[in-house]
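S.K.: quick one: sequence plus predicted model below, questions after.
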Amino acid sequence: MGSYTSTPACSNCLKGVDLCGESPHNMSEKTNQDELTLILMGKSGTGKSATGNTILGKTIFPSNLSTQTVTKSIQKSTRTWGKWKLVVVDTPPVLTETDLVKKWKEELCIVIMVVQLGRYTEEDREVYRYVKKNFNKPHKKMVLLFTRKEDLEDGNLSDYVTKTENKHLKKLIKNHKIPYCAFNNKTTDEKEKQSQLGELMTKIMNLVEAQ
């Protein structure tokens, strides 16, 4: 699928990188980009494909509100984020491509585990166990991303994860130190889109810098 290149830089910048995806300096220089693979994983119906589209800034992956599986094979697309070429990978609920997983492990990659807010189940635990088994030290390679951020309404995500009665979810964040954030994939507010994408990319870049 085709690559996506952002529009010229806006006034909001993050660590020298514009939230629209372009470096505010030397925007025309796009050669010798570092490549970073972002692997979306999660059970059916969590909003993986919609999350991938939010990251890309345009609709590439098929997505609907059904709990039925939409993504039946691995799909990917790219965009630019500052000096980085982001390769966004949308995966089916069950990954059987062991050779591809091995390839990812040898590359610079971050797993984005997508979970629906308020619906952390045994299937989600299975996804985490898969990530832990195949990628090792997930606290260094993974971000937990909650979809349906809009369901928080006036609430706070930090309060939600602190007060959750789901023991495994609480352990995942408190004991394993997995960074987390949330997306409203339905929003049409450009400022909100940039803000939540900027928060995710900050967490991702913190993991990358620590590797």
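M.R.: Now that the structure is in, tell me what you want to look at.

S.K.: only C-alpha atoms for contact and neighbour calcs from this point on.
M.R.: Noted.

S.K.: what about residue 181, which SS state?
M.R.: What DSSP: H, G, I helix; E, B strand; the rest coil gives for residue 181 is strand.

S.K.: so the nearest residue to residue 56 once chain neighbours are set aside, which of the three states?
M.R.: Closest residue to residue 56 apart from its sequence neighbours, by CA to CA, 6 or more residues apart in numbering: residue 79 at 6.1 Å. Going by three-state DSSP, the secondary structure assigned to residue 79 is strand.

S.K.: OK, contacts around residue 39?
M.R.: 88-91, 109-112 (CA atoms under 8 Å, 6 or more residues apart in numbering).

S.K.: over to residue 115?
M.R.: By CA under 8 Å, 6+ apart, the neighbours of residue 115 are 42-43, 46-47, 124, 144-147.

S.K.: for residue 51, see how far away it is.
M.R.: 11 Å (CA to CA, to the nearest Å).

S.K.: so what sits against both of the two?
M.R.: Any residue near both residue 115 and residue 51 by CA under 8 Å, 6+ apart counts here, and that gives residue 147.

S.K.: of all the contacts of residue 39, which comes closest to residue 62?
M.R.: residue 90 (10.0 Å; CA to CA).

S.K.: then this one, side by side with the first:
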Amino acid sequence: MFVLQRFLGHLSIMAEMIRGLNVVLLGRTGIGKSASGNTILGKEAFKSKKSSTSVTRDVAVESGRVCGRWVTVYDTPGLFNTELSDQLMTEIARSVYLSSPGPHAFLIVFPVNMRFTEHEQQIPQIIEMMFGEEVLKYSFILFTHGDLLEGESVEKLIEKNCRLRDLVQQCGGRYHVFNNKAQNNREQVNDLLQKIDSMIEQNGGGHYSNQMFEDEEQRKQHEEKQIQDEIKRFLLLLLIFCCC
């Protein structure tokens, strides 16, 4: 009987993993990415520290059962970290795509009290460069420090800030608010998962696939080759001109 119960328990966990979610956290350093991962998983899975120096150097991956399903969270290094070279950004994207079957949702994290500058406006474009042109169809804006709203609705905050409004619109109008000081409030997590489910349904029931990443990599390589060919042609013409 014990062996049967153990076997059925393993089957139950496998079923949860099959219908699980892969969630990627993106954003600047010190804005609550890791804390949001901890809130989602309901445990201290990631190192969380309010600092301008990135705690996360590589992609950190943690999993757990959340609201009756298996959820895997990918905590990425902070965007605009001075140590993030183009090569490292590519490696971050590649490590995320090693997940199976692929990311279901990208959560772009902003604190509600952040001052939105040109840097913040560039984040969607940087994410597109890392993951491909279709990535924003699978993206949410996740606002942290929800306790700082102090009764003001996040909708009002979005409405009165044109830069923020544009960011939300680029993500299909999808957003959610977390109060990471209230990790025991599982309703905020359940609401997020329901919103992700709705987005997945709108996207045809799938995830952001490895094929999409590979297509994007091929497109980048093709563009780089075109640029190199143009440079070679220019240098050849310059050489011919100098020899005449």
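M.R.: Happy to help now that I have it. A quick note: this is a predicted structure, and the numbers were derived from the prediction, not measured.

S.K.: using JSON lines, lay out the contacts of residue 115 of the first structure together with secondary structure and distance to residue 26 of the first structure.
M.R.: JSON lines is the format used below for these (DSSP: H, G, I helix; E, B strand; the rest coil; distance: CA to CA, whole Å):
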{"residue": "42", "secondary structure": "coil", "distance to residue 26 of the first structure": "37"}
{"residue": "43", "secondary structure": "coil", "distance to residue 26 of the first structure": "40"}
{"residue": "46", "secondary structure": "coil", "distance to residue 26 of the first structure": "38"}
{"residue": "47", "secondary structure": "coil", "distance to residue 26 of the first structure": "35"}
{"residue": "124", "secondary structure": "helix", "distance to residue 26 of the first structure": "42"}
{"residue": "144", "secondary structure": "strand", "distance to residue 26 of the first structure": "32"}
{"residue": "145", "secondary structure": "strand", "distance to residue 26 of the first structure": "31"}
{"residue": "146", "secondary structure": "strand", "distance to residue 26 of the first structure": "34"}
{"residue": "147", "secondary structure": "strand", "distance to residue 26 of the first structure": "34"}
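
S.K.: in CSV: these, plus neighbour count and distance to residue 64 of the first structure.
M.R.: Below are these laid out as CSV (neighbours: other CA atoms under 10 Å; distance: CA to CA, whole Å):
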residue, neighbour count, distance to residue 64 of the first structure
42, 25, 15
43, 24, 14
46, 26, 11
47, 27, 8
124, 21, 20
144, 21, 21
145, 24, 18
146, 24, 17
147, 23, 14
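
S.K.: burial measure for residue 195 of the first structure, as a count.
M.R.: 15 (other CA atoms under 10 Å).

S.K.: do you know how far residue 133 of the second structure is from residue 69 of the second structure?
M.R.: 29 Å.

S.K.: please apply the same query to residue 4 of the second structure.
M.R.: 22 Å.

S.K.: who has more neighbours out of those two?
M.R.: Ranked by neighbour count (other CA under 10 Å), residue 4 of the second structure and residue 69 place residue 69 first, with 17 against 9.

S.K.: does that one really touch residue 22, like I thought?
M.R.: No: judged on CA atoms under 8 Å, residue 69 of the second structure makes no contact with residue 22 at a distance of 11.1 Å.

S.K.: before we move on, back to that, what is the nearest of the contacts of residue 39 of the first structure to residue 140 of the first structure?
M.R.: residue 110 (8.4 Å).

S.K.: can you find the partner of that closest one in the second structure?
M.R.: Aligned by TM-score structural alignment, residue 110 of the first structure pairs with residue 105 of the second structure.

S.K.: neighbours around its match, how many?
M.R.: 25.

S.K.: cool, residue 87 of the second structure as well?
M.R.: Neighbour tally, residue 87 of the second structure, other CA under 10 Å: 9.

S.K.: repeat for residue 60 of the second structure
M.R.: For residue 60 of the second structure, using other CA under 10 Å, the count is 17.

S.K.: same thing with residue 167 of the first structure?
M.R.: 8.

S.K.: before we move on, the earlier item: do you know how far the residue nearest to residue 56 of the first structure is from residue 170 of the first structure?
M.R.: 33 Å.

S.K.: when these two are compared, which one has more neighbours?
M.R.: Set residue 79 of the first structure next to residue 170 and count neighbours by other CA under 10 Å: residue 79 wins out with 21 against 17.

S.K.: so what corresponds to the more buried one in the second structure?
M.R.: Checking TM-score structural alignment: residue 79 of the first structure goes with residue 64.

S.K.: could you do residue 143 of the first structure as well?
M.R.: Using TM-score structural alignment, residue 143 of the first structure pairs with residue 140 in the second structure.

S.K.: list the helices and strands the helix or strand where that match lies packs on?
M.R.: Using DSSP states H and E, residue 140 of the second structure sits within strand 139-144. Here strand 139-144 of the second structure is seen to pack against strand 105-111, helix 162-170, strand 175-177 when contacts are counted using 3 or more CA pairs under 8 Å, 6 or more residues apart in numbering; DSSP states H and E.

S.K.: mind reading off the mean deviation between the last one and the first structure?
M.R.: For strand 175-177 of the second structure, the mean deviation from the first structure after alignment is 0.8 Å (mean CA distance after the TM-score superposition for the first structure).
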